[in-house]
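Chemist: my questions are about this predicted structure, shown below with the sequence.
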Amino acid sequence: MKVIKFGGSSLANGDAFAQAISIIQADDERRVVVTSAPGKRFDDDIKVTDLLINFAKLTINGHNTQDVVASIFGRYQSIGHHFHVQDNDLQAIHDQLVALPKQHYPNNDYLMAAFKAHGERLNAMLMAIILNHQGIKARFIDPLDAGLRVTGTPNNAVVSPEAYINLSNLQYSDDERLIFPGFYGYSLSGYIATFSRGGSDVTGAILARAFHADMYENFTDVDAIYSANPKFVQDPLPIQRMTYREMRELSYAGFSVFHDEALIPAIQGQIPINVKNTWHPEKPGTFIVPEKNFKPDHIMTGIASGRHFSALYLHKYLLNKENGFTLRILQILDRNGVSYEHMPSGIDDITIIFDRNKLSDEQVDIVCSEIQSEVNPDRLEWIEDYAIIMVVGEGMANRVGVMRDIVVPVAENNISLSMVNQGSSEISIMIGTHRKDAINAVRAIYDYFFNQLEDEQ
C-alpha cells in the first residue's frame, strides 16, 4: 500500500486535479491520498490558504466577509465544474465556509488555525466528490473521526503518540481510496491545530507510518531533488537515491523540497519516500531511504546554502579554564527565548550561530548586553553577515581528504571561510562564509566534486 501526497500546485485547478486523478488511478496500491490546499494557478494568483487567512482576519475584526467567501468557494467551484459536478453536490463545501465564523474558538489563534486548515479540508472533500462522480470509490476522512490527535499550540502542532494507534485502527475496504486533508489534526480538547511548516508533508509522513505503507510518494512540481540549487548551478545532477539523514542535513541548510522536520514520522517508521513530479509521473524522481545497506553513487550527494544566519563571536583569555562560562551564555539565551543553531569553539573563543529569521533586533541587543554584563568577555562582536553551506554525502564518511577537497576550490576562488565544522556522523561538513560569497562557494565545491574529481577518477 502507498500513501501519496499532492502539493498545492498539483491541485491548483481542474487540469491539475485531472492529472492527479490519473496518477491515483495508475496504481491500485495508491490507497491513501493526502491533499494540500489549491495553490497558485499563475504568477499573480493568490493561494487559497492566503485567502483563508484574510477571511480569518476580517472575521476577527468584525468586517464583511461575503466577497472573500465567494472568492474561496469560487476556486473549488471552478475545479468541480471542470468535472461537470453540479453546484448542489458542492453545497457542503460552501456550507463549511459559511459556518466557519459561527464556530466557537478558545481564542483567535485557534480561529486562525481552523480557517487556514480548511484549504486542505475542502480540497479533500472536493477530491472525494470528484472521484466518486467519476466512478472511483473514494471516502473523505475527517482527521477528527480518524483520531489524528495533536499536542502543541494551535499553529505549531505536534502529532500525539495516540494518533498512530487511532489511525491504525481505521476501517476501510480494499476497493476504496481514502482522502485525507493535510496540514492539521485535532487537539485533545477537540479543536483544529495546524502543523507549522511543511504541513501536508507532515500529514503524509504520519499516515505512511500509521498505515505501515510500502512507500510514501510525494508529488510536487520538480522532476527530482537536485544535488544543488538549479538557480545557483547550471543543470545540477538529479539525485536518484539518498538517505534520510542526507535529506535532513540538506533541508536544514536550504533544500526547499522538504522542511527538515516534515520527514520525521516516515523516518521513524522506516518508510521509503519517493519525490516525483505530478506532470511527469513516469520519471523515477528521487528515493529517500534508510541508511542500512545504502551504497552511495557519489562522494558528495548534495550541497546547500542558507544565507539567513548571523553569529555572535566571543573572545576571552583562559576561557577553557573558567567553569560555567558556556552555561551562563545558554541561560541568557534561554531566559530571552532565543535558540541557537551551532556553537563552534576554540581555547579562547566561541562563535554562536543563529537563524536570523527567528531573532528580532530587540532580542539581539538584549542578549548581547546581558552577555557583556554577566559573562564579561574580552571581545564581543555581532556578525550580521553570515551564510552556512552544507556539503553532504554518505560517500564522504570513509574518504580521506574530503576537507581538502572542499577548502581548496573555495580558496582558489578567493573566498574566505569563517568556520569549518564536520558533523559527528562524518557525512556532512558545514562551512561559514559571507553571504555574498555563498553562491560562488557552492558553485566551486559542486564543480570540483561533480566535474573535476569524477573526471580524474
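Modeler: Perfect, thanks for sending it.
Chemist: all contacts plus neighbour counts: C-alpha atoms, from now on.
Modeler: OK.
Chemist: neighbours of Pro161, how many?
Modeler: The criterion is other CA atoms under 10 Å. On that basis, Pro161 has 12 neighbouring residues.
Chemist: ok, Gly432 to Leu122 distance?
Modeler: Using CA to CA, to the nearest Å, one obtains 44 Å as the distance from Gly432 to Leu122.
Chemist: what about the strands in the stretch 351-457 of the chain?
Modeler: Listed in chain order, the strands found in the stretch 351-457 of the chain under DSSP state E, counting those that start in this stretch are 379-392, 419-422, 428-433.
Chemist: Leu453 is nearest to which of the ones you listed?
Modeler: Comparison of the strands of the stretch 351-457 of the chain against Leu453 by CA to CA identifies strand 379-392 as nearest, at 15.0 Å.
Chemist: take a look at this one as well, against the first:
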Amino acid sequence: MKKVVKFGGSSLANAEQFKKVGNIIRSEEDRRYVIPSAPGRRFSSDTKVTDMLYDCYHQAESGKDFSGTLSNIRERYDEIIRGLDLDLNLDDEFRTIAENFKNKAGIDYAASRGEYLNGRVMAAYLGYEFVDAAEVVAFDENGNFDDRRTDKIMGAKLDSIERAVIPGFYGAKPDGSIKTFSRGGSDITGSLVAKAVHADLYENWTDVSGFLMADPRIINDPVTISTITYREMRELSYMGATVLHEDAVFPLRKEGIPINVRNTNKPEDPGTMVVESTCNKPKFTITGIGGKKGFASITIEKAMMNAEVGFGRKVLEVFEDSGMTFEHTPSGIDTFSVFVNQHEFEPHEQQIIAGLHRNVHPDMIELESDLALIAVVGRGMRRTRGTAGRIFSALAHAHVNVKMIDQGSSELNIIIGVENRDFETAIKAIYDIFVVSQL
C-alpha cells in the first residue's frame, strides 16, 4: 500500500509530539509521504507559530523592530531540534526570512514559513527527502489554485521519490511568490499529494479520534463515527464540524481515495473512515448532528405566488444584487422564506426589503433574527420511516419551537431552524432520541 499522512499543528507542537509522530510513521512502511502543519499550541495559553509569524510580519510591515518576535519563533524550532537531538541548523533559513520580511515579501510568505520550517525539521528527523510545496503546488497569476498543473508537477516530482516530506498550507504563483490556502489548508495539501501519487489511503492525524456525532462542547463524550461518506461529511463540515478542511475532500473524491481521521495521542483508536460509498450499515439511524447560530429569515407573503412564473428567481435576484448568498429557501403556497447569515444581512437589510418590493410586490415581508440551523445527517435515514416525526417529538418534549424544517431530496439530511436560545437544547434532545436511547 501507499499512504499519505498529514499531521496537524497540535500533533507537532513540541519535541514530545514529534516523537509520537515519528513512532506512528515508522510503525508502518506504507506511510511514505508526510505533510506537516506548523507547530500548534503546547498548552492552552500558548500561541501558534502561524499567529506568531503574522504578528512578526505586521511589525516588519509597520517598520518596527521585529527581531525579538522572530527570535521567539526561532526558539520554538530550536527547542524541538534540541528535544529530538538533531544535527540541524536553521541559521540560513532565518536569515532569509528576516531579509524577506524587511523587503515585505507578503503576508502569505510570512504565514507559510511555519509549515516550511517544520517540514525541514520533520525531513531531518525522519531521514526523508524534503520537497518544498512552492515547487509542486501551483497557483495562477491571480492567486487561484491550479489543480491540473499541480497534479501534473507534483505527480512527476514525487514519482521518483520513495519517501518525502511536503509542507502543507502553501504553494506558489508563476512568478515564484508564495500563496497560501485558507487556514487549515494543510489538509488540502495532503489530499493533493494523495491524489498525485495515487495513494491507497490518506491519513489525517489530529488531536481527536475522528469525527464525533455531535459537538463535545454541547454533548458530553459523544459517540465517534466509525464510517462516514464524503457527502455526509460535507454536510456536517458545512454545519460546523471542523475536524477536516472541507476543500480537502474534492481531490480525494475524484480518485475514490478514502480518508482515515486518526488521533496522534491515541494511535490505537481506529478513528473515522471517510469513503465515497459503503455497504457498511450505520449503528444509528443518523450519522451526526451539526449546527450554527446567527441566521435571519426573510419571509415574503403574496397571494397566488405559486402561479407567478419566475417568482423565486426574482426574489433570489435581489439577494444576488446585494452580493449575498442564501442558506435555505423553504416555501409554502403563498409564502417564500430565505434564510441568510444575519451578520452579512444586516448592512443590506433595507436595500433588500426595497428590492423585494420592486421585484415581486409582496403583500407582506416579515423578518426574524437570532435563529440557528441544525443539520441532522445520515444515510440511514433513507430506509427508516418516521425520522422527521421522531425529531419533532424530541423537540416538542424539550419545549423547543421549530421555526423551519427542510429535507433534501437525497434524504441524506434534515435541516431544522430554531431560535438561538434553543440551539443547545435542541441538539441534546435530538442526540438523546437517536443515540442515547439506542445505546
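Modeler: Sure thing, it's come through. All values derive from a computational prediction rather than experimental measurement.
Chemist: report the TM-score for the pair.
Modeler: Laid over one another, the chains give 0.94 as their TM-score (TM-score structural alignment, normalised by the length of structure 2), with 438 aligned residues with a CA RMSD of 2.1 Å.
Chemist: picking that back up, pick the most buried one from the strands of the stretch 351-457 of structure 1.
Modeler: strand 428-433 (a mean of 22; mean count of other CA atoms under 10 Å).
Chemist: next, the buried residues of stretch 248-256 of structure 2.
Modeler: Neighbour counts using 16 or more other CA atoms under 10 Å place Ala248, Val249, Phe250, Pro251, Leu252, Arg253, Gly256 of stretch 248-256 of structure 2 among the buried residues.
Chemist: against structure 1, where does that stretch fall?
Modeler: Mapped onto structure 1 with TM-score structural alignment as the criterion, stretch 248-256 of structure 2 occupies residues 262-270.
Chemist: contacting residues around that stretch?
Modeler: Contacting residues not belonging to stretch 262-270 of structure 1 are listed as 197-199, 201-202, 205-206, 208-209, 212, 216, 244, 272-273, 289-290 [CA atoms under 8 Å, 6 or more residues apart in numbering].
Chemist: quick one: distance of it to the chain centre.
Modeler: Average the C-alpha atoms of stretch 262-270 of structure 1, do the same for its chain, and the two points are 13 Å apart (CA atoms, centre = their mean, to the nearest Å).
Chemist: again with stretch 26-33 of structure 2
Modeler: So, by CA atoms, centre = their mean, the centroid of stretch 26-33 of structure 2 is 25 Å from its chain's centroid.
Chemist: find the residue at the geometric middle of structure 2.
Modeler: His245 (2.5 Å; CA atoms, centre = their mean).
Chemist: contacts only, for that one.
Modeler: Remark: with contacts taken as CA under 8 Å, 6+ apart, His245 of structure 2 is in contact with Gly184, Gly185, Asp187, Ile188, Ser237.
Chemist: swap the cut-off to 7 Å and go again
Modeler: With contacts defined as CA atoms under 7 Å, 6 or more residues apart in numbering, His245 of structure 2 is in contact with Gly184, Gly185, Asp187.
Chemist: count of residues packed around the last one?
Modeler: Put plainly, it is Asp187 of structure 2. Asp187 of structure 2 sits with 29 neighbouring residues when counted by other CA under 10 Å.
Chemist: now it, what's its secondary structure?
Modeler: Using DSSP: H, G, I helix; E, B strand; the rest coil, the three-state assignment for Asp187 of structure 2 comes out as helix.
Chemist: and it, what's its match in structure 1?
Modeler: With TM-score structural alignment as the matching criterion, the partner of Asp187 of structure 2 in structure 1 is Asp201.
Chemist: need the nearest residue in space to its match, chain neighbours excluded.
Modeler: For Asp201 of structure 1, ignoring the flanking residues on the chain, the nearest one in space by CA to CA, 6 or more residues apart in numbering is Ala262 at 5.7 Å.
Chemist: ok, now how distant is the residue mapped onto Tyr186 of structure 1 from structure 2 from Ile427 of structure 2?
Modeler: Matched to structure 2 by TM-score structural alignment, Tyr186 of structure 1 sits across from Ala172. Here Ala172 of structure 2 is placed at a distance of 42 Å from Ile427 of structure 2 (CA to CA).
Chemist: quick one: Ser160 of structure 1 and Val150 touch, right?
Modeler: Yes - Ser160 of structure 1 is within contact range of Val150, at 4.7 Å (criterion: CA atoms under 7 Å).
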